[in-house]
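1. Below are the sequence and a predicted model; questions follow.
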Amino acid sequence: MDNSGSSTSGTRSFEDLVAEGVAVPTEGWDFSWFEGRATEARPSWGYARSAGDRLSRATTALDVQTGGGEVFDFALSRAAAQPPMLVAATEGWPPNVAKATELLRSRGVVVVAAAEDAPLPFADAAFDLVLSRHPVRANWPEIARVLRPGGTYFAQHVGPGSAVELVEYFLGPQPDDLRNARDPERERAGAEAAGLAIVELRAERLRMEFHDIAAVVHFLRKVIWMVPDFTVEAYEPQLRALHEQIESTGPFVTYSTRHLFDVRKPTE
């Protein structure tokens, strides 16, 4: 999402805005459609730029759960003067596999279809750098297995209770175990149990704004784990009420949570 904060809805009807939100394709992780109608503050660490700097020093690199490959492509563009000799990516959703393959082919990236909960389809100690932006779950034993001794896992994870205000608008109060899922300290413990050492772990809470109901509809269609059973038909009353709220009082505000992992596999 962008950081501009201007609305494009004007006086358009609820029906028109919802129809637009439904019509936008959901493949990949390109959020440029949201420009002018939704915003999200960016973490201070600049993940994609930092990943690019690390790629320029790597010889073999893997991007796990690459989505449509957009963020990995940007990071590789930062390392264009000295890219890794071997670069691979995994993705589990077939439309994104096709999109990432098309986008990353010119950079020599091998995109492998692999379910998010499956073992990584690579040999032990195959990579000196493993990247991931917003993985559904970090498979720490597999990450440790494919890293070379001295290798690094560098990733930006979604944190606990991300956009919980939006989720609870549609689903009501959430139990603590769901609110606290993706807790960075639990993930730290998982990494350490797999034999990895935490070099740095940082967390931030970031303001998000939705300026029209089309942005809400598209977001919930794209980020399907927020409201897993979301359809416009099922949630039409809530959507209509939220549209009226935005029109009368301004953007709907929620907060994303992100944390940065810099993890190292000890040398033998």
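-> That came in fine, so what should we check first?

2. rest of the way, CA atoms for contacts and neighbours
-> Will do.

3. Which strands or helices does the lengthiest helix in the chain pack on?
-> Criterion DSSP state H: the longest helix present in the chain is helix 236-249. Secondary-structure packing of helix 236-249 (3 or more CA pairs under 8 Å, 6 or more residues apart in numbering; DSSP states H and E): helix 213-222.

4. picking up where we left off before, now the angle between helix 213-222 and the longest helix of the chain, please.
-> 140 degrees (axes from the mean of the first three to the mean of the last three CA atoms, to 10 degrees).

5. Am I right that Val87 is in a helix?
-> No - using DSSP: H, G, I helix; E, B strand; the rest coil, the secondary structure at Val87 is strand, not a helix.

6. That one touches Arg105, doesn't it?
-> No - with contact defined as CA atoms under 8 Å, Val87 does not count as touching Arg105 (10.5 Å).

7. what about the strands in the stretch 101-250 of the chain?
-> 110-113, 127-133, 147-158, 197-210 (DSSP state E, counting those that start in this stretch).

8. take a look at this one as well, against the first:
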Amino acid sequence: MNLYHSKSESSVKKITEAARERFEQGLQEANQLFSGWDFSYVTGSDRLQSGMLPWSYGTMARRLLNQTDRMLDMGTGGGEMLSRLLPLPPYTCATEGYLPNIPIAEERLQPLGVKVFPVTDDSQLPFEDGEFGLILNRHESYDEKEVRRILSAGGLFLTQQVGWSDCREINDRLGIPMPVDYAGWELERAVLQLEQCGFRIIEQREAAPTQRFYDIGALVYYLKTIPWQVPDFKVDQFRERLMDIHIEMEQNGFWEVQQNRFVILAVKE
């Protein structure tokens, strides 16, 4: 039964007030601490759910680990994913560009024998030519020329990327254009760039799973932790539009957007 269709006017008023209270409470999620690259605060409680991909990045990565003894994980975040891929090759390094993540990654990865390198420029990585036989990259920017430089001959590059059109319904509803910095960043373009740089593509796949937000707080938390989706996101700026989305969540039980993901496995020739 839809609670909003109660015959009692007073109960409708109470529910409306309760929904407004839930909205105001949800806006406070903008102040919730976020560290590393761990979304379990909302995913662990099922407040945010993403559709299944037709591949597993983690499984693909694990299958490659025993093919090399020298590996790099680009954009390791807080080391969450890498620390779950044990056992790691004897020589494993990681990079991270977001400075607050560095101590988190070091605390998690150094006991595993992994050295974490801060990076500020994708085109200037602190490694020797041909240093790695495998480079992993999950949702991190990269310079294909630099990746090729630090890969050994026959080395493998596995990357899962977020396409430019990812969750564009959020931007549409908030009245914010998609970020131009990533315009056109889709599977076809990434494959072409790698091929032109001297890579041979072994595997390429693309998918558009749905992502559901079950309360406005989950959406606010997501936008505060994904700053490139809506740059300089502030709840007061979008209060009215967020309320419209909140009302849909209250009526339908969720609000849904479409993701864009692609994965590429390439070899240096």
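-> Now that the structure is in, tell me what you want to look at. Everything quoted here is computed from the prediction, not taken from an experiment.

9. neighbour-wise, which of Val87 and Arg105 of structure 1 wins?
-> Using other CA atoms under 10 Å as the criterion, Val87 of structure 1 and Arg105 rank with Val87 on top: 23 against 12.

10. residues in structure 2 matched by the longest helix of structure 1, start to end?
-> Residues 239-252 of structure 2 are matched to helix 236-249 of structure 1 when aligned by TM-score structural alignment.

11. close enough to count as contact, Val227 of structure 1 and Glu168?
-> No - applying CA under 8 Å as the test, Val227 of structure 1 and Glu168 come out as separate, 9.1 Å apart.

12. Show me where the stretch 1-150 of structure 1 has its helices.
-> Ranges of helices in the stretch 1-150 of structure 1, per DSSP state H, counting those that start in this stretch, are 14-23, 47-55, 70-78, 94-104, 140-146.

13. What is the corresponding segment of structure 2 for the last one?
-> Counterpart in structure 2 of helix 140-146 of structure 1, with TM-score structural alignment as the criterion, is residues 144-150.

14. how close does the matching stretch sit to structure 1?
-> Following the fit onto structure 1, the mean deviation recorded for stretch 144-150 of structure 2 is 0.3 Å by mean CA distance after the TM-score superposition for structure 1.

15. So which residue is dead centre in structure 1?
-> With distances taken as CA atoms, centre = their mean, His134 lies nearest the centre of structure 1, 3.4 Å away.

16. Could you measure from it over to Asn180 of structure 1?
-> As judged by CA to CA, to the nearest Å, His134 of structure 1 and Asn180 of structure 1 stand 16 Å apart.

17. Equivalent analysis for Arg107 of structure 1, please.
-> From Arg107 of structure 1 over to Asn180 of structure 1 (counting by CA to CA), the distance is 38 Å.

18. rewinding a little: skip ahead from the longest helix of structure 1 and say which helix or strand is next.
-> strand 252-264 (DSSP states H and E).

19. Next, the angle from that following strand to strand 197-210.
-> Using the same axes, to 10 degrees, the direction of strand 252-264 of structure 1 lies 160 degrees away from that of strand 197-210.

20. wait, what's in contact with the alignment partner in structure 2 of Phe122 of structure 1?
-> By TM-score structural alignment, Phe122 of structure 1 lines up with Phe127 in structure 2. Phe127 of structure 2 makes contact with Ile150, according to CA atoms under 8 Å, 6 or more residues apart in numbering.

21. coming back round to it: so which of the strands of the stretch 101-250 of structure 1 is the most surrounded?
-> strand 127-133 (a mean of 25; mean count of other CA atoms under 10 Å).

22. Which residues does that strand contact?
-> Residues outside strand 127-133 of structure 1 that contact it (CA under 8 Å, 6+ apart) are 51, 54-55, 58-66, 71, 143, 146-157.

23. Give me the neighbour count for the aligned residue in structure 2 for Glu192 of structure 1.
-> Matched by TM-score structural alignment, Glu192 of structure 1 corresponds to Glu195 in structure 2. By the measure other CA under 10 Å, the count of residues near Glu195 of structure 2 is 16.

24. in terms of contact, does Glu195 of structure 2 touch Arg189 like I think?
-> No - using CA under 8 Å, Glu195 of structure 2 is not in contact with Arg189; the gap is 10.0 Å.

25. Contacts for stretch 36-50 of structure 2 next, please.
-> 77-80, 100-101, 104-105, 209-215, 218-219.

26. mind redoing it with 6 Å?
-> The contact list for stretch 36-50 of structure 2 (CA atoms under 6 Å, 6 or more residues apart in numbering) reads Gly77, Gly78, Asn101, Thr210, Gln211, Arg212, Phe213, Tyr214.
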